[in-house]
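Student: I'll drop the sequence and a predicted model, then ask my questions.
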Amino acid sequence: MAKRIFTSFAIEDERMRDLFVGQAKAKRVPYDLVDMSVKEPWRDSWKTRCRTKIKGCDGVVTLITTNLNQAGGARWEIKCAKDEGIPVIGVYIGGATANNAPAELNGIKKITWTWDGIASFVNSL
């Protein structure tokens, strides 16, 4: 059974997320990617549905970009995953550096985007 991986990202980086998901499909990675993109102002009902999805996943991959620090929804997703005990990894993408990782990722492993690195995280779950 494929592992379920929640993908957390800044909505401004939706194209990068699409590239990430598309490459995952092309590589036929042995896991399913899940996201709860916020396309409208989020409400408590979104948080409830999102928490349920995160709790149903084996891990969370957070795409770290220059937009992540300002992404309230993605930062909430990281905190939610940590609160629920779901393993999280940060993945630098699009030229992002350690300066772009929000405080919610303190103490969380961060890697550059390679499928081997992501596979290592997924296989450790």
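Tutor: That came through fine.
Student: going by C-alpha atoms from here, please, whenever you check contacts or count neighbours.
Tutor: Noted.
Student: report the distance from stretch 118-125 to the chain centre.
Tutor: 14 Å (CA atoms, centre = their mean, to the nearest Å).
Student: second structure for comparison follows:
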Amino acid sequence: MTTKQRAFISFDYDHDEGAKIMLAGQAKLPDSPFEFKDSSVKEHLTGDWKEKVRRRMDNVDVVVVLCGEKTHTASGVSAELEIAKSKSKPYFLLAAYADKSCTKPASATASDKLYKWTWDNLKTLIHGGR
């Protein structure tokens, strides 16, 4: 059995919490290649929240950036992606909805691909196929 990848899920708490709950639920499937370790928070963390996110990311293998219709305006998601990049954490952008226009966070680059959320894609992406 391969070790499950520990994933941090970055998402727009105000608009995409339902999608994040579904993604975290997929981690519980028997053939899931990842476990849900941590995610964005709505509550303001006391002190320097970015430093707390940096520490949380120390304990993950991959960062999943869940992208919805308003992700381009979500400053927290953009900051979390910057933190992942600064820590050289592997990450990928996942479209939260198949039937909506999903946007990338402001800190994403033009070369950051937005992937379709399918079970097969997710398994491949978690293991570095991007």
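Tutor: Done, it's in. This is a predicted model, so every value here is computed, not measured.
Student: what about the equivalent of residue 85 of the second structure over in the first structure, neighbour count?
Tutor: Using TM-score structural alignment as the criterion, residue 85 of the second structure maps onto residue 82 of the first structure. Counted with other CA atoms under 10 Å, residues neighbouring residue 82 of the first structure total 16.
Student: surely residue 82 of the first structure meets residue 88?
Tutor: Yes: if you go by CA atoms under 8 Å, residue 82 of the first structure and residue 88 touch, sitting 7.3 Å apart.
Student: on that earlier part again, my read is the match of residue 85 of the second structure is in a helix, agree?
Tutor: Yes: assessed by DSSP: H, G, I helix; E, B strand; the rest coil, residue 82 of the first structure belongs to a helix.
Student: mind listing what it touches?
Tutor: Contact analysis of residue 82 of the first structure by CA atoms under 8 Å, 6 or more residues apart in numbering lists residue 88.
Student: that one and residue 107 of the first structure, how far apart?
Tutor: Separation of residue 82 of the first structure from residue 107 of the first structure (CA to CA, to the nearest Å): 11 Å.
Student: with residue 95 of the first structure instead?
Tutor: For residue 95 of the first structure relative to residue 107 of the first structure (CA to CA), the value is 21 Å.
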